[in-house]
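J.: Could you look at this predicted model? Sequence included:
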Amino acid sequence: MPRRFHDAEELFPPATALKRALAIIYDGLISIAVLLVTTWIYTMITGWIRGWEHMERMAEAGQLSGDPGLTFLLFLVLYLFFAYFWTHNGQTLGMQVWRIRIENLDGTSVSWTQSLLRYGTASAVVFLAILGGYYLGAVALILALPAIVALFYPINGLSVTDRTSNSVVVALPKQVKKQL
């Protein structure tokens, strides 16, 4: 059941691109820590199951890079991390610091499906930019930067991720207390 943050008639202004960018940087740093811990746990479990000698031989042969199981796990953990915050209180830790929130147009929390659409859109554009930069060189990555910026930069108050998930990122006034 969606959580109601405020009355449907009460409208908050869209979050500015600067606040969005600062929250993304903050959440990016937290995401790195989450991914490092997840990778460590995955490596420990894999080493225990396969045997440390086998893992050492694979590492020396360069066979540990590009593990599809780890890649899928990291994608899933990061989605669960963001979706949990978005569906429960509309704010990741970085969004709480910069007083912005993701919500539906009627002031309710987004669903897990909306979170998946939002996360999937962002992931796809960033993945294609990185892939293009890897295969086509730095020039392609530089040319892809406008697409990455457009992904999160709001035009008429809505970014690409807002449009695909049918939600909006709003700026919270100082007097609104954080709801748990």
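T.: Received it, and whenever you're ready, just let me know what you need.

J.: okay, CA-based contacts and neighbour counts for the rest of this
T.: Noted.

J.: Might one say that residue 164 is in contact with residue 118?
T.: Yes: counting by CA atoms under 8 Å, residue 118 is a contact partner of residue 164 at 6.5 Å.

J.: So between these two, which is more surrounded?
T.: Shown here are residue 164 and residue 118; by other CA atoms under 10 Å, residue 118 has more neighbours (22 against 17).

J.: contacting residues for that one?
T.: 161, 162, 164, 165 (CA atoms under 8 Å, 6 or more residues apart in numbering).

J.: Same question for residue 104.
T.: Here residue 104 is in contact with 110, 166, 167, 168 (CA under 8 Å, 6+ apart).

J.: quick check, residue 62 in a strand?
T.: No: secondary structure of residue 62 (DSSP: H, G, I helix; E, B strand; the rest coil): coil, not part of a strand.

J.: What's the separation between it and residue 166?
T.: Here residue 62 is placed at a distance of 43 Å from residue 166 (CA to CA, to the nearest Å).

J.: Compare those two and say which is more crowded by neighbours.
T.: residue 166 (16 against 10).

J.: I'd guessed that one sits against residue 114; true?
T.: Yes: using CA under 8 Å, residue 166 makes contact with residue 114 at a distance of 7.3 Å.

J.: structure B:
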Amino acid sequence: MTQTTAIAFTCPLWRRLLALLYDLVAVLAIVMVVGLLCQLATHGELITSGTQVHIAWWYQPLQGAVVAAYFLLSWLRGGQTLGMRPWRIRVTAMDGGRLTPRQALIRLIVAALPLLLLLGAPVIGLRAAVWAVAASWALWFAAAALNRRRRAVHDLAAGTELRRIG
């Protein structure tokens, strides 16, 4: 495949963002199901309140691990999340092949890095921290608008790209 042909199959930014919006719905559903199962397992004591709200220490890491597993397994099994399927896009290695576990993990970690800004919420406030995360992700995807092959920061770091299929 020539360089020009490969570029013709890259995924436009608008399609990528719409697929991400679909994935947000899937992630919300996953988080709600995990939350329900955790509430049932703890007999409703997962989140307690009194003078202060207390969430079990293991709950948020569990939610993060389950969401991470959704993306990793989707990318490794067929290169598509639920949100990517209706938009007919697939994440691939640069040669068009399947992602390696290393590439998928790098892609996930770099894509999730802006979430670390939420750790600043006690200092700058939750609203400012959420806006900082949103601004960081906007920069991550701005790279895709400027890159010839429409690769976002996490794709550049992992050596992957999104391609239109079919």
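T.: All right, it came through fine. Everything numeric in this text was worked out from a predicted model, so none of it was measured.

J.: Superposing both, give me the TM-score.
T.: TM-score of the superposed chains, computed with TM-score structural alignment, normalised by the length of the second structure, equals 0.81; 158 aligned residues with a CA RMSD of 2.5 Å.

J.: Now intersect the contacts of residue 104 of the first structure with the strands, please.
T.: residue 168 (DSSP state E).

J.: Among the contacts of residue 118 of the first structure, which lie within helices?
T.: 161, 162, 164, 165 (DSSP state H).

J.: nearest to residue 30 of the first structure, of those?
T.: residue 161 (20.4 Å; CA to CA).

J.: Tell me which residue of the second structure lines up with the closest one.
T.: Correspondence of residue 161 of the first structure to the second structure, assessed by TM-score structural alignment: residue 154.

J.: What range does the longest helix along the second structure cover in the first structure?
T.: As assigned by DSSP H, the longest helix anywhere in the second structure is helix 13-41. Counting by TM-score structural alignment, helix 13-41 of the second structure pairs with residues 17-45 of the first structure.

J.: Distance to residue 104 of the first structure added to the ones in helices among the contacts of residue 118 of the first structure, as TSV?
T.: Listed next are those as TSV, based on distance: CA to CA, whole Å:
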residue	distance to residue 104 of the first structure
161	13
162	9
164	12
165	9
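
J.: so which of these comes closest to residue 32 of the first structure?
T.: Among those, and counting by CA to CA, the member closest to residue 32 of the first structure is residue 161, at 21.2 Å.

J.: need the contact list for that closest one.
T.: 117, 118, 119, 121, 122, 151, 152.

J.: quick one: which of those residues has the most company?
T.: Most surrounded of those: other CA under 10 Å gives residue 118, at 22 neighbours.

J.: re the thing from before, turn the contacts of residue 161 of the first structure into a markdown table, columns for distance to residue 47 of the first structure.
T.: Shown next, in a markdown table, are these (distance: CA to CA, whole Å):
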| residue | distance to residue 47 of the first structure |
| --- | --- |
| 117 | 34 |
| 118 | 34 |
| 119 | 30 |
| 121 | 34 |
| 122 | 32 |
| 151 | 38 |
| 152 | 39 |
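
J.: Keep only those that are still in contact in the second structure, please.
T.: Contacts conserved in the second structure for the contacts of residue 161 of the first structure, counting by both residues aligned by TM-score structural alignment, their matches' CA atoms under 8 Å: 117, 118, 119, 121, 122, 151.

J.: Sort out for me which of those residues are in strands.
T.: Going by DSSP E, the strands hold none of these.
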